[in-house]
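Trainee: coordinates only, sequence not included:
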């Protein structure tokens, strides 16, 4: 029996995201990262710097999924409370980690003050996630990976995270681009294809009303069996052609 692919969730933490001051890009990066490893991203949440919200969301997500990735709230300021909340969620102390302490002491030297020392606090039982950009580490505890909110730092941390994950079968995706008609013109055909191939995913992503006046939709077929995906795309294209709708397979 084929083992089910792992599932994952993302927890984005920070008042600056909810206020609109900062635009989040980490979710997209993480979605692409886990998809490439055959891990199904099933859920994403964004919470502010409120301890109860963080701990409640974390406990819910880690119980429901194989992996949880958090971003944000592990810096040196008073509102960086993610480590505190993770420790509370797991019911463990939050001591200074000797390796984290050494990394930060080397990084900052004489400027290693009390605020920066906060970043050495790691929930008991946690292991460090390397940060090749600014050195201040993230950490893993159980199935939870706690990373920085700054996109380039978070992305760099994924290099150390990847080897720790159980991978699954990669999802294959093909796209048919339909132009000149809206979604309503192809909805019935697309629905019939989805009903006939329930093991695959069929999606419609419209575009149009641009300066060139072009309208249309991208029809995306996804699945873990590449042969089935290819066959479904051919069948869908043929069905559209029979209705007088042309579709172009995208590279």
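Mentor: The structure has been received and is ready for your questions. Just so we're clear, the structure is a prediction, and the values are computed from it rather than from any experiment. Numbering: from 1, shown residues only.

Trainee: make it CA atoms for all contacts and neighbour counts henceforth
Mentor: OK.

Trainee: Surely residue 53 is in contact with residue 47?
Mentor: Yes - counting by CA atoms under 8 Å, residue 47 is a contact partner of residue 53 at 6.4 Å.

Trainee: Comparing these two, which shows the higher neighbour count?
Mentor: residue 47 (17 against 14; other CA atoms under 10 Å).

Trainee: which residues does the more buried one contact?
Mentor: Counting by CA atoms under 8 Å, 6 or more residues apart in numbering, residue 47 makes contact with 11-15, 18, 53-54.

Trainee: where's it relative to residue 166, distance?
Mentor: Using CA to CA, to the nearest Å, residue 47 is found at 27 Å from residue 166.

Trainee: Same question for residue 145.
Mentor: 14 Å.

Trainee: what do you get for residue 54?
Mentor: Taken as CA to CA, the span from residue 54 to residue 166 is 25 Å.

Trainee: okay, pairing it with this:
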């Protein structure tokens, strides 16, 4: 989509509760929306359970392939919160109580409330730096190009505010959408293919909507690229081509 490769990112979602269907993940969408205005391309996402060997294997694959890796889940106080240990194993470093994390948690909990379980949340792989948690104080952490965050969506999104300044950002991706009404995507597949082949530096997507009943059937076409002038020109030319075929459109 550009002559200058953008920074890339991946997400590793951790937790048996996600794989079992008991909990629906929304963090992937939040991270994708967070990265878009930073010009960072989210290229891959994986979900693994609370098993250290799976976490280590996935994390090592992702961190070697992408500029940034975000993990969510598994840093709480219970026995199945094993992400810190798995990240330590992936990096080949010990995991121990981080003095600053310990101090944060000691301030958070009153006398008699700072239990052994809560103390586990101060364990950070050696060499890691803390990620602030303005919701419950229990910090996440960064080690290398890996950002380890909570699985609770509200907490994870709050942590992203401390993560943003640390990221290598790229040029912002611009997008234009063309809403084609009353026409399915198969009817405009050839037109869209020709547009994409004519502008290989841009991304062209097709997303059908409205199925069955009295719903309006149509297709949403999305053009994305880092040069806004090229995106605008592509939108103009594709709109003109569709109109010449007698197709009703709306540009958004």
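Mentor: That came in fine, so what should we check first? Computed from a predicted structure; not experimentally measured.

Trainee: tm score of chain vs chain?
Mentor: TM-score for the superposed chains, counting by TM-score structural alignment, normalised by the length of the first structure: 0.98, backed by 250 aligned residues with a CA RMSD of 1.2 Å.

Trainee: before we move on, back to that, of residue 54 and residue 166 of the first structure, who's got more company?
Mentor: residue 54 (26 against 14).

Trainee: Then the more buried one would be within a helix, right?
Mentor: Yes - per DSSP: H, G, I helix; E, B strand; the rest coil, residue 54 of the first structure lies within a helix segment.

Trainee: give me every residue that touches it.
Mentor: Here residue 54 of the first structure is in contact with 13, 47-48, 82, 85 (criterion: CA under 8 Å, 6+ apart).

Trainee: Looking at the residues you listed, which are in helices?
Mentor: Using DSSP state H, 82, 85 are the members of the contacts of residue 54 of the first structure that sit in helices.

Trainee: Closest one of the contacts of residue 54 of the first structure to residue 59 of the first structure?
Mentor: residue 85 (10.3 Å; CA to CA).

Trainee: how about that closest one, what does it touch?
Mentor: 51, 54-55.

Trainee: With distance to residue 37 of the first structure as added columns, please give the residues you listed in JSON lines.
Mentor: Output for those, formatted as JSON lines (distance: CA to CA, whole Å):
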{"residue": "51", "distance to residue 37 of the first structure": "31"}
{"residue": "54", "distance to residue 37 of the first structure": "27"}
{"residue": "55", "distance to residue 37 of the first structure": "27"}
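
Trainee: so, if you compare these, which one comes nearest to residue 205 of the first structure?
Mentor: So of the contacts of residue 85 of the first structure, ranked by how close each gets to residue 205 of the first structure (CA to CA), first place is residue 54, at 32.6 Å.

Trainee: Per the alignment, the closest one pairs with which residue of the second structure?
Mentor: In the second structure, the residue matched to residue 54 of the first structure (TM-score structural alignment) is residue 55.

Trainee: Can you give me the distance of its match to residue 64 of the second structure?
Mentor: In terms of CA to CA, residue 55 of the second structure sits 14 Å off from residue 64 of the second structure.

Trainee: do the same with residue 53 of the second structure
Mentor: 17 Å.

Trainee: closest to residue 203 of the first structure among the contacts of residue 54 of the first structure?
Mentor: For these, the nearest to residue 203 of the first structure is residue 47 (28.4 Å; CA to CA).
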